[in-house]
Structures are given as C-alpha cells and as structure tokens.
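A.B. asks: What follows is a protein structure lacking sequence information:
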C-alpha cells in the first residue's frame, strides 16, 4: 500500500513539472535556431521612366560651353537646336543683289528640323520664316508646305520682291523660269542638256542647234532664224521641231523629276521686309518656342 502511494505521488510531481515546462515553452525557445523569422518588410520603388531624346534636339543646352552663350542670354534661353542651324546676313544696296539672310544646317545624317514659323529679329524689325514649295511643278499644282531641313540643306532669304510670289526649293529644271521672269539674284542655269545619244536620230544641223542652247535657254519660236527655217513639212523638219518643243520647263520636269539629284540643297525665300541695318546689326534666330538658335553680328 505504501508503495502504491509513492508511485501516485511520483506521477503527480512529474505531471506538474511537465505542465510547467509546457506553459513556459514560448519563452524558453524564443530565439531558437529553429524559430521561423519573418523577413523584414521592403518598400518597392518603381524605376524612373526611360527618357527618350529626339536626335534633332541634341546637343542639349547643358553641353554648350559658357563662352558660346551669346551676350544677354542665359543657358535656359537656348534652343535644343542651338549650333544646329546657323544664321548669317549681308546688306546690299543693289536691286540685282538684294540684302540676304542665310540659314545653314549642321545636322547629322538622321536629323531633320522644321524651321517654318521660326523668327528672325534684328535691331530694325523681325520676320517669320514662311512655308515654301518643296517640288516646284510647271503645272502649277504645287502645294506650299513647312520647310524641313536635313543634312547640308540651306536657306537663302532675300529681302526683295518675288516676281511669282512663291518661295521654293531649287531643282534642276527651275532655271527655265528665268526666261519669263526676272529673279534677283538670277536662278541657277544648270538645267540638264540632252545627251548625244538622245538626239542622234536628228539631222546634224538640228543637233548643233540643240547643243547651242546651253543652260536653261529655250528656242525663240518667233524670231530665231533656225526655228523659223524648219517650218516645212519634211520628216527631218518635223522631227527637229518636235524635239525642240520639249526643251522647256515642262519637258525637263517630265524627264528628270525622279532623278536622284533632281532636288537641290538650297531653298529660296523672298520677303519684302528691309530689316537689316546698312552698317551694323545683330541678327537673332529663334525657334517656335522663342528660344535662341543662333546669333550673327556685323
């Protein structure tokens, strides 16, 4: 009986000890290597948006050296096109060689710059660069459009009268207009001449006459002695006269419109505003946002 009581007493003690350890287990095992530790919270920061810069907007004004910034202007007033388009000017007294403002481009191969709407300011006034005709067609169906410069394109702005009231880009056939209108300065006389193989079927006299029409000259159908002399009905005369009738701006345009070198790098604009000083002036070029593109003084 005594042994039975000892066993019961022993079990009560063991059970009490077990209950005590179970109640204290969170504290005892806290920090144990087996304890699962929560990862520290993290804040997600979205990446900055990618910046895309148009090739035509380089270099950034920040890359311009201080000494290149014109007097009276700050870096923040410089156009992204600063040093991309250059301006120069020359004053003239002659009607045949009028005062001129020239814009020349300094662009890389893939760059294009729309300059229509840009402003030119001098001490005497200001002008806005207008639209012009990119491909001048003799038919008269030539829409005016914004002037977009690329590569080594350049613009000559003449401060004088335009005889046809249209600004345009030069091409290899535009010189024929000089036969009917007086442009100042004169249009280039570099119209394509017929090749020998092209006229070889014509009489020798007809070929000689055609080759004598250098530049952009056209036959004078009213007073030219040779043209009048071939008024007969012989096959030779008819063929010669038919070919001579193609020597003009229309014929040139039909033959050469799609030549790879048909369009010139030069644009010509006429603006009847005398804004240049006859002695000294400061000429400023601004983009559409009113930011400075270039300065020229003389």
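C.D. replies: In hand now; what should we look at? Note that the structure is predicted; figures quoted are calculated from it, not measured. Numbering: from 1, shown residues only.

A.B. asks: CA only for contacts and neighbour counts going forward, please
C.D. replies: Will do.

A.B. asks: Now do the strands in this protein.
C.D. replies: Ranges of strands in the chain, per DSSP state E, are 85-90, 100-105, 112-114, 119-121, 126-128, 132-133, 144-145, 148-150, 154-158, 168-171, 263-270, 282-286, 292-297.

A.B. asks: want to throw those into CSV with mean neighbour count and distance to residue 198?
C.D. replies: Shown next, in CSV, are the strands of the chain (neighbours: other CA atoms under 10 Å; distance: least, CA to CA, whole Å):
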stretch, mean neighbour count, distance to residue 198
strand 85-90, 19, 42
strand 100-105, 19, 38
strand 112-114, 16, 38
strand 119-121, 20, 48
strand 126-128, 16, 46
strand 132-133, 21, 31
strand 144-145, 14, 34
strand 148-150, 19, 35
strand 154-158, 21, 34
strand 168-171, 22, 22
strand 263-270, 19, 23
strand 282-286, 22, 48
strand 292-297, 20, 49
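
A.B. asks: right, and the ones you listed - which one's nearest residue 219?
C.D. replies: Nearest of the strands of the chain to residue 219, taken as CA to CA: strand 168-171 at 21.0 Å.

A.B. asks: Tell me the helices and strands packed up against that closest one.
C.D. replies: Where contact means 3 or more CA pairs under 8 Å, 6 or more residues apart in numbering; DSSP states H and E, strand 168-171 is packed against strand 132-133, strand 263-270.

A.B. asks: 6 Å instead?
C.D. replies: Here strand 168-171 touches strand 263-270, going by 3 or more CA pairs under 6 Å, 6 or more residues apart in numbering; DSSP states H and E.

A.B. asks: Sketch out the helices for the stretch 151-298 of the chain, chain order is fine.
C.D. replies: Here the stretch 151-298 of the chain has its helices, by DSSP state H, counting those that start in this stretch, at 196-199, 204-212, 225-229, 235-244, 249-256.

A.B. asks: Put this next to the previous one:
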C-alpha cells in the first residue's frame, strides 16, 4: 500500500470517529469537559473526600477521619441501643442469680460478672438493681480497694476489669466495708461468716522470707514444726507452749495475721483477686424467693441485664 493510500485511510478513520463523537453529544457531552474529578467534601477536611471518574460505574471513597469504619459502626450501634433504653454495657456485665431466693438477708445475694471479652474497666458505682414485681430498688455504692482491719477504710468507685466477679449481698459487711479480695482476705473468714465463704489463699507462714531457718538467728526445729501445723489464713489464738523459743513466739504473734500479710505482699502482681464482695447494708430481704424479675440498670437507667426465676 502506497503512502497516499495510507493517508486516505487515516483521513477516513478520523472522519468516522468525528461523526460518532458529534452525534453522541459532541462538545456538550460531560465526559468531553472533564476526566477524573475530586468532588469537594460536604464537610470540613475531617470529613470524607470522594475520588471518582465520570466514565467509571463506581465511586472510590477515601476518608481522612481518625475513626475507623468499625469504630463508627460501634458508636452508631451504642447510640441506637441507648435510644431503645438498652445500655451500652449490655452483654459486657452479666447479672446472675447467686442465691436471691434465700430468706435470710445475710445470705441473699446476686452475682455480677464482667465478660472476659471486655477491653476496658467498667465503673458500676451508681448502677441500680430493681425488682419489677415489688418495686424494691437499691443503688450500688463504693468499696475499699484494699481493706484493713481496725481502721476506717477509704471508699472508691468500683471498676470491674475483664473477668471480674461480684458477689452482691443484701446484708451488712462483717468487716464494715465492701471490698476487693486479695490473697490475704482469707484471714477474715476465721472470725466472721461470709456468703459465699472467702477462699483461703494466704501464703504459708513458713514460706515467708522473714521466717528464718538458717544462720545465727534461725528458728529451732520445734518452732518450725509448730508453724507448719498452723492452718492457712488463721491466727493462733490459743496459748503458746511455755518452752517455745522466744523468737518463735514473737514471730507467731506479730507476723501471722492479715495486716502483716498485706504489708509483705501488696506490691506483688498476683496480690489482688478478680473478686469483689459488695454489701447493700439492708436488714431485710430485697428479692422474692419465687416469681421474681430483677433488672440491672446503668447510671443512665438503661437496661444492662435481667434475670427471672
């Protein structure tokens, strides 16, 4: 094919394309005026920018917001729950019937459990428990994070960590305060009655660092034998043998007790337990022994959980 023929074919193809362009809109066609555009945001720069091509059948969205899509969805769900009267803590704090049927207010109790799937601590001080049947209503108060005996205990809001459990007893506290349990609180069980009973998880006295079994000030074999027979989490209340080594008697009377246990171990990572004992300070039962419905409401009076029995 000669150069002249190629030129003719080129002119014919170009003319054909021009006619197609002209009859499909020509200069009035929007795609002739622009290709890829940035659509200005309807909100400030913290909003969304839409990048799109008018020739494409879809829109590509980019966001400069700090919140992820999952966070925005979660917040929307929480707002919807609140509008419906359902707490954002629904499924995060579970209400259970411990022994609400008991007719003795000192043994009547409910159980709260913080889901181990929670990611944050939850403050339950100011929440309420309400009987749908009788109208009885009680507010959850504060507690002592680290209780002491024979002294006024500082009270603070109750923050439940993931996996924490609360025993909520209707009656009064045997030690005068609600509290979080620790490895030493088993000592309270010796002279008081708790429902349910406190676990005795105290360190063995003979395993303490200050229980000297070697060196010039070592405790003798009779002392070691005596201490090893002392029940866990118990003070020695009976008279000590008259022939007991003096240093041994001093150790038993001054070191084997709750306050000494706390002093030695309160800074250890496993000192605190995931259990709380909360007392509602009532001298009468709050819940019916049958045909009862109890609601747990958060500080905004939204429903957290319900039990029926």
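C.D. replies: Received, thanks. In this text the structure is predicted, and so the values were computed from the model without any measurement.

A.B. asks: who wins for proximity to residue 218 of the first structure among the helices of the stretch 151-298 of the first structure?
C.D. replies: Once these are compared by CA to CA, helix 235-244 is nearest, at 8.2 Å.

A.B. asks: Would you mind getting the angle between the closest one and helix 249-256?
C.D. replies: Per axes from the mean of the first three to the mean of the last three CA atoms, to 10 degrees, the angle that helix 235-244 of the first structure makes with helix 249-256 is 80 degrees.

A.B. asks: give me the stretch of the second structure that stretch 78-88 of the first structure matches.
C.D. replies: Under TM-score structural alignment, stretch 78-88 of the first structure corresponds to residues 86-96 of the second structure.

A.B. asks: could you point out the longest helix in the second structure?
C.D. replies: Longest helix in the second structure, counting residues (DSSP state H): helix 3-23.

A.B. asks: Could you tell me which residues within that helix count as buried?
C.D. replies: With burial defined by 16 or more other CA atoms under 10 Å, not one residue of helix 3-23 of the second structure is counted as buried.

A.B. asks: Relative to the whole chain's centre, how far out is it?
C.D. replies: Centre-to-centre, helix 3-23 of the second structure and its host chain are 75 Å apart (CA atoms, centre = their mean, to the nearest Å).

A.B. asks: Read off where it ends up in the first structure.
C.D. replies: Taking TM-score structural alignment, helix 3-23 of the second structure hits no residues over in the first structure.

A.B. asks: can you list the residues that contact that helix?
C.D. replies: Residues outside helix 3-23 of the second structure that contact it (CA atoms under 6 Å, 6 or more residues apart in numbering): none.

A.B. asks: corresponding residue for residue 255 of the second structure in the first structure?
C.D. replies: Alignment note (TM-score structural alignment): residue 255 of the second structure maps to residue 246 of the first structure.

A.B. asks: any idea how far residue 188 of the first structure is from its match?
C.D. replies: Going from residue 246 of the first structure to residue 188 of the first structure by CA to CA, to the nearest Å gives 20 Å.

A.B. asks: How about residue 280 of the first structure?
C.D. replies: Using CA to CA, one gets 30 Å for the distance from residue 280 of the first structure to residue 188 of the first structure.

A.B. asks: What of residue 170 of the first structure?
C.D. replies: For residue 170 of the first structure, the distance to residue 188 of the first structure - CA to CA - is 8 Å.

A.B. asks: what residue of the first structure takes the place of residue 120 of the second structure?
C.D. replies: Alignment note: residue 120 of the second structure maps to residue 111 in the first structure; criterion TM-score structural alignment.

A.B. asks: on that earlier part again, now that we have the strands of the first structure, can you turn them into TSV and tack on distance to residue 48 of the first structure?
C.D. replies: Putting the strands of the first structure into TSV (distance: least, CA to CA, whole Å) gives the following:
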stretch	distance to residue 48 of the first structure
strand 85-90	33
strand 100-105	34
strand 112-114	29
strand 119-121	36
strand 126-128	39
strand 132-133	42
strand 144-145	39
strand 148-150	33
strand 154-158	40
strand 168-171	44
strand 263-270	42
strand 282-286	32
strand 292-297	30
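
A.B. asks: Among those, which comes closest to residue 44 of the first structure?
C.D. replies: Each of these was scored for nearness to residue 44 of the first structure using CA to CA, and the closest is strand 112-114 (40.7 Å).

A.B. asks: mean deviation of that closest one from the second structure?
C.D. replies: Its matched residues in the second structure lie on average 0.7 Å from strand 112-114 of the first structure after superposition (mean CA distance after the TM-score superposition for the first structure).

A.B. asks: Show residues contacting that strand.
C.D. replies: Strand 112-114 of the first structure is contacted from outside by 147-150, using CA under 6 Å, 6+ apart.
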